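> output the structure for:
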Amino acid sequence: MQSNSQSRDVFYVSDGTAITCETLGHVVLGQFPFNANEKTFPFVESEEKLEKLLKEIEGSYLRTGEKPLVFFSIVLPQLKAMLLDSPAHCYDVIDNLVQKVQNDTQMTPMPQLQRSRSVGKDSERYFDRIAAIEYTLAHDDGITLKGLEKADIILLGVSRSGKTPTSLYMAMQFGLRVVNYPFIEEDIKRLRLLPEFEIHRHKLFGLTIDPERLTQIRENRLAGSEYASTEQCLAELSSVESLFRREAIPFINTSTLSVEEITTRILEKSGLRRRLL
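As a prediction, the model looks like this:
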């Protein structure tokens, strides 16, 4: 029987960070016309933690009369069995892939808790990611332009065009060292690159945005200010996009893109290699 409900409870459950469950769940749910009331349950590695989740599932079912949707990745068989026995529609996000790889390679998988892989044999990559995050935070919003030689990429754009969230996502997900610099009024009047950027031209990448969207974002931050006015946004964007074109700096419009999409397009256009951590 098909439900006509406009919203559904959705749980993302994992014995690791649950990021994979969330990512795949969002892709799948984006195909359906209902609102998802989402909750995430990471590091469900014991029956005690699972019991708390099962109470949430049962509460959802009793409250709504509909089984919630559960996207999960759990290795321990006893926990997995308990979850599958709950009043929910459960989707194992890796089981089908693991089974197919097993069939294709004729090798038996050796399940292990996701968190046990985070630090240990992969500790070098783990600490690389921490270093990338620290570097990116230290170079956020033009705080400093020292150490640009260590940067993987330098994001340029007007204020509120999406530089900071994109920088942090690239650092956290791919271990990239990212500098982001907002063009201020003096830069726009000068309409030229800072000397510090000249020797790192190959690392420069621009972000732009539709003026209407920029006005909306700035209004939410500083309503009624000149900073948020349509005229100011138009002038800044026109000048900066002219600079990008004149200096042959690749750039994309972020208006309708998620941070994941922005990052993917930057990696594609810049040729940067993804560092899966």
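> alpha carbons only for contacts and neighbour counts from here, please
Fine.
> what about Y169, distance to L145?
20 Å (CA to CA, to the nearest Å).
> what about these two, which has more around it?
Looking at Y169 and L145 with other CA atoms under 10 Å, you find the greater number of neighbours at Y169, namely 19 against 15.
> let me see the contact set for that one.
Y169 makes contact with 259-260, 263, according to CA atoms under 8 Å, 6 or more residues apart in numbering.
> which SS state does it fall under?
Following DSSP: H, G, I helix; E, B strand; the rest coil, we place Y169 in the helix state.
> list the contacts of the residue lying closest to E38 once chain neighbours are set aside.
Nearest residue to E38 in three dimensions, chain neighbours excluded: V10, at 4.8 Å (CA to CA, 6 or more residues apart in numbering). Residues in contact with V10, defined by CA under 8 Å, 6+ apart, are 36-39, 68-71.
> switch the cut-off to 7 Å
36-39, 68-70 (CA atoms under 7 Å, 6 or more residues apart in numbering).
> what are the buried residues along whichever helix or strand it is part of?
Element membership of V10, judged by DSSP states H and E, is strand 7-14. Neighbour counts using 16 or more other CA atoms under 10 Å place 8-14 of strand 7-14 among the buried residues.
> T164: how many residues sit nearby?
23.
> and if you look at G59?
Neighbours around G59, by other CA under 10 Å: 14.
> helix, strand, or coil at it?
helix.
> in JSON lines: the buried residues of strand 7-14, plus distance to I217.
Formatted as JSON lines, the buried residues of strand 7-14 follow (distance: CA to CA, whole Å):
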{"residue": "R8", "distance to I217": "29"}
{"residue": "D9", "distance to I217": "29"}
{"residue": "V10", "distance to I217": "29"}
{"residue": "F11", "distance to I217": "30"}
{"residue": "Y12", "distance to I217": "30"}
{"residue": "V13", "distance to I217": "33"}
{"residue": "S14", "distance to I217": "34"}
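> one more sequence to fold, the one below, so I can look at both together:
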Amino acid sequence: KRKPLSDKYFKRVEAVEFTIKQDDGAQCRNLQKADVILLGVSRRQETPLSMYLAQQFGYKVANVPLVLNIQPPSEIFEVDPRRVFGLIIQPQYLRRIRTRRLAGTGVDTETIGKSMGSFDYSNIKYIQEELKWARDLYAAHPEWSVVDVTGRAVEENAAII
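This next block holds a predicted model:
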């Protein structure tokens, strides 16, 4: 015999749908509706963490990428700061992730670097500068929680959040 679907089930489905629509900074106007907001530089496991929090706990999650020297959307400063989590990662670990990501896509970084002027995505100095900029932003907003995701599984980071 099949059990009827519970309110908890529908809450999780709604959370997953919301989270998918808010992935990678999409629809920042909805940040007020998010239970959890994740901030950080590219490739710090924001999407898997967002989806896990939505599926397992029914949290509506928005993740907002931080781009070096570009201010985050103004809406981030209008939400309850207890819902904002800045993700940080060790530079060498992030470089390894980004290098593997690039290799997996077949992108020729030499060609891109020549045609576009520079290609810093996996450059350690650029990554260090990017992470320093993110840390400085977090320090300017001490009411936000900061989570170091280096070497941790999604489940471990979700437990911290």
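> stretch 92-99 of structure 2 corresponds to what range in structure 1?
On the basis of TM-score structural alignment, stretch 92-99 of structure 2 is assigned to residues 212-219 in structure 1.
> any idea how far stretch 56-63 of structure 2 is from the chain center?
12 Å (CA atoms, centre = their mean, to the nearest Å).
> let me fix that: stretch 259-266 of structure 1
9 Å.
> which one is the residue most central in space within structure 2 nearest to, not counting chain neighbours?
For structure 2, E46 is the residue whose C-alpha lies nearest the centre (CA atoms, centre = their mean; 3.1 Å). Closest residue in space to E46 of structure 2, ignoring its immediate chain neighbours: N63 at 6.4 Å, by CA to CA, 6+ apart.
> trace the one you found over to structure 1, please.
So N63 of structure 2 corresponds to N180, using TM-score structural alignment.
> packing partners of the strand or helix carrying its match?
Here N180 of structure 1 sits within strand 178-182, counting by DSSP H and E. In terms of contacts (3 or more CA pairs under 7 Å, 6 or more residues apart in numbering; DSSP states H and E), strand 178-182 of structure 1 is packed against strand 153-157, helix 163-174.
> and L83 of structure 1, which of the ones you listed is closest to it?
helix 163-174 (28.5 Å; CA to CA).
> quick one: distance of that closest one to the chain centre.
7 Å.
> about what we covered before: buried deepest among the helices and strands packed on strand 178-182 of structure 1, which one?
strand 153-157 (a mean of 24; mean count of other CA atoms under 10 Å).
> after superposing, tell me the mean distance of that one to structure 2.
For strand 153-157 of structure 1, the mean deviation from structure 2 after alignment is 0.4 Å (mean CA distance after the TM-score superposition for structure 1).
> contact partners of that strand?
So strand 153-157 of structure 1 is contacted by 163, 177-183, 203-208 (CA under 7 Å, 6+ apart).
> ok, back up a step: from K49 of structure 1, how far out is the equivalent of the residue nearest to the centre of structure 2 over in structure 1?
Residue pairing (TM-score structural alignment): E46 of structure 2 is matched to K163 of structure 1. Counting by CA to CA, the separation of K163 of structure 1 from K49 of structure 1 is 37 Å.
> residue range for the longest helix along structure 2 in structure 1?
Determined from DSSP state H, the single longest helix within structure 2 is helix 124-140. With TM-score structural alignment applied, helix 124-140 of structure 2 matches the range 230-246 in structure 1.
> buried ones in that stretch?
230, 233, 236-237, 239-241, 243-244.
> what angle do the longest helix of structure 2 and strand 36-40 make?
140 degrees (axes from the mean of the first three to the mean of the last three CA atoms, to 10 degrees).
> buried only: go through the contacts of Y169 of structure 1 for me.
Looks like the contacts of Y169 of structure 1 have 259, 263 buried, using 16+ other CA under 10 Å.
> ok, the contacts of Y169 of structure 1 in structure 2: which stay?
Retained in structure 2 by both residues aligned by TM-score structural alignment, their matches' CA atoms under 8 Å are the following of the contacts of Y169 of structure 1: 259-260, 263.
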